[in-house]
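Student: Pasting the sequence and the predicted coordinates here, then a few questions.
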Amino acid sequence: MNKKQILKMIETNAFQTIYQPIVNIQENQIYGYESLTRISSEPISEFIQSCEENRLTSQFELRTIKNGMNHFSWRESTRLFLNISYGTFLKYYDEIEEWLKDSGKITFEFLETSYVEENQRFDLYAKMAALTRQFDTQFAIDDYGSGYADIARVLRQPTDFVKTDAQLIKDFKQHQGKKLVLTNLHRFLEKNQKKMVVEGVENKEQLEFLQHLGVTYAQGFYFTKGMKN
């Protein structure tokens, strides 16, 4: 998809927003919903890649964030999780701050594989802390385990959640290493006052393993594939 086609899709808002619940599996209650974007023409992962190649990531992210906020009707009782890159967050901080005034409880998710320059980290953390003070905004590292971020770097960030990559729970019984990673990560995050959300839960066996481990939050097709507002 070329730049002109992408811009037209963004301008005409040719996207569908669905919401996937994040469940407190110890209390069997919905904690929040992640806003996910879908398009009819191609897999969303391919569209995102096209946005990156054409330097339109921020424009796309801002559109999906506004869609997620505008269509979300459970804002009074639950949290809304929104995906954003570090670059978009820093570049459009003033606009985001303005949107948060009427948006309810928001948790921003930064991809583990996204990058921020070392000289921008202080500004990033200061802005994250400011939104937490003003609006009770939360932050999460998304897809942990998919890239190369070490746990020390994750702990330095003022985040509330670490969301694991869906591959970590997949076929966990056949891969003892995955069980060990999930077990140790859960214990380590708990000791450092951060919460773990296990993504990719697709069956009861996975759910029961996580419940026994003491994990509080999970997300995946086992609960629902996603719902419209």
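Tutor: Noted; the coordinates are in hand.
Student: For the rest of this, base every contact and every neighbour count on C-alpha atoms.
Tutor: Fine.
Student: Just want the most central residue of this structure.
Tutor: residue 109 (3.6 Å; Cα atoms, centre = their mean).
Student: can you list contacts of the helix or strand where that residue lies?
Tutor: Secondary structure from DSSP states H and E places residue 109 in strand 106-111. Outside strand 106-111, the residues that touch it by Cα atoms under 8 Å, 6 or more residues apart in numbering are 79-86, 100, 136-144.
Student: Residue 172 versus the residue nearest to the centre of the chain, what's the distance?
Tutor: 25 Å (Cα to Cα, to the nearest Å).
Student: Same check on residue 65?
Tutor: Noted for residue 65: a distance of 33 Å to residue 172, by Cα to Cα.
Student: Please say which of these two ends up with more neighbours.
Tutor: residue 65 (21 against 17; other Cα atoms under 10 Å).
Student: which residues touch the more buried one?
Tutor: Contacts for residue 65 (Cα under 8 Å, 6+ apart) come out as 82, 83, 84.
Student: Three-state assignment for the first one, please.
Tutor: It refers to residue 82. What DSSP: H, G, I helix; E, B strand; the rest coil gives for residue 82 is strand.
Student: Next one for the comparison:
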Amino acid sequence: MTSAEQLLNGRSFSHHFQPIYNLATWRKIGYEVLLRPACSLSPEEAFQLAEAEEKLYELDTLSIQKAVEYYNNEGYTSRNGMLFINVFPSTISNPLFLSFIEKLTTQFQQSQNLILELNESERIEDYIVLNKALQNIRKLGIKVAIDDFGKRYSDIASLVELKPDYVKLDRYLISNLEQSKEKQFIVNCIKKYCAEFHTKLIIEGIERPNELALAKYLGIPLAQGNVLSPPEDLNQY
């Protein structure tokens, strides 16, 4: 049975990278980093195991470190666009995280194109503490995104309190979008909010050409999904 110590000591995971596209130009603006355990665990199960064994911060930061190292070792730099990395709110709030991310981004000169995506699976316990940590992180040039927006009832609070630089819509709002006037209305409202408060909107999880066509018709600026490009090793692009 896999343990958190095995994940940490053996470093038994890798990363795939999924491109994010500008729908106006069809150019890649960056990549989202996706953890891939070498064992039978799913990414969610790997982090749940780490949390149960009180090793969540260690696994989260190791994953970030390996992703940035791999990105650079494959010859990718800020010229290749932004790097979106999932991170738990509790990791960001950890007093050790600021020095960790500052050292890592200085070493690889990545701070200006790094986007920290707040993992939606963890409840935010204290917005004041999290915002204080994010304030210091943003001073490094790092930006913040809310992932899977629309999946949890508390998403509106996160949007208002954290003032993210990017909002990524949850797959639920995208699935069969062309058939749902209600979803189209909600997506349009979120788009208007983002335009008003200078937040970039990303539509993720696009699986079908019809969803992609409607996203472009609705004026969604950025998108990712298997219909555009599935997650891959960087050296396969």
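Tutor: Ah, there it is. Here the structure is a predicted model, which means the values were calculated and not measured.
Student: what's around residue 114 of structure 1, how many residues?
Tutor: Residue 114 of structure 1 has 14 neighbouring residues, counting by other Cα under 10 Å.
Student: Then the one 3 residues further on?
Tutor: Here the count is done by other Cα under 10 Å, and residue 117 of structure 1 has 9 residues near it.
Student: about what we covered before: selection in ChimeraX covering whichever of the contacts of strand 106-111 of structure 1 are buried, please.
Tutor: Only the buried entries of the contacts of strand 106-111 of structure 1 go into this ChimeraX selection, using 16 or more other Cα atoms under 10 Å:
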select :79,80,81,82,83,84,85,86,100,137,138,139,140,141,142,143,144
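Student: Which of the contacts of strand 106-111 of structure 1 fall within helices?
Tutor: Among these, the ones falling in helices (DSSP state H) are 86, 100.
Student: Structure 1: matching residues for stretch 12-25 of structure 2?
Tutor: Aligned using TM-score structural alignment, stretch 12-25 of structure 2 spans residues 14-27 in structure 1.
Student: Give me the residues contacting that stretch.
Tutor: Stretch 14-27 of structure 1 has contacts (Cα under 8 Å, 6+ apart) with 9, 29-39, 64, 67-68, 71, 197, 207, 211, 214-220, 223-229.
Student: let's see 6 Å
Tutor: By Cα atoms under 6 Å, 6 or more residues apart in numbering, the surrounding residues in contact with stretch 14-27 of structure 1 are 29-39, 216-219, 226-228.
Student: Write the PyMOL selection for whichever of those are buried.
Tutor: A single PyMOL command is used to select the members of these judged buried by 16+ other Cα under 10 Å:
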select buried, resi 30+31+32+33+34+35+36+37+38+216+217+218+219+226
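Student: residues in contact with residue 88 of structure 1?
Tutor: Residue 88 of structure 1 makes contact with residue 58, according to Cα under 6 Å, 6+ apart.
Student: Counterpart of it over in structure 2?
Tutor: The alignment partner of residue 88 of structure 1 in structure 2, by TM-score structural alignment, is residue 91.
Student: what's the mean gap between whatever helix or strand its match lives in and the aligned bit of structure 1?
Tutor: Element membership of residue 91 of structure 2 [criterion: DSSP H and E] is helix 89-93. For helix 89-93 of structure 2, the mean distance to aligned residues of structure 1 following superposition is 1.2 Å (mean Cα distance after the TM-score superposition for structure 1).
Student: That helix: how far from the chain's middle?
Tutor: Centre-to-centre, helix 89-93 of structure 2 and its host chain are 14 Å apart (Cα atoms, centre = their mean, to the nearest Å).
Student: what do you get for stretch 156-169 of structure 2?
Tutor: Using Cα atoms, centre = their mean, the mean C-alpha position of stretch 156-169 of structure 2 is found 13 Å from that of the whole chain.
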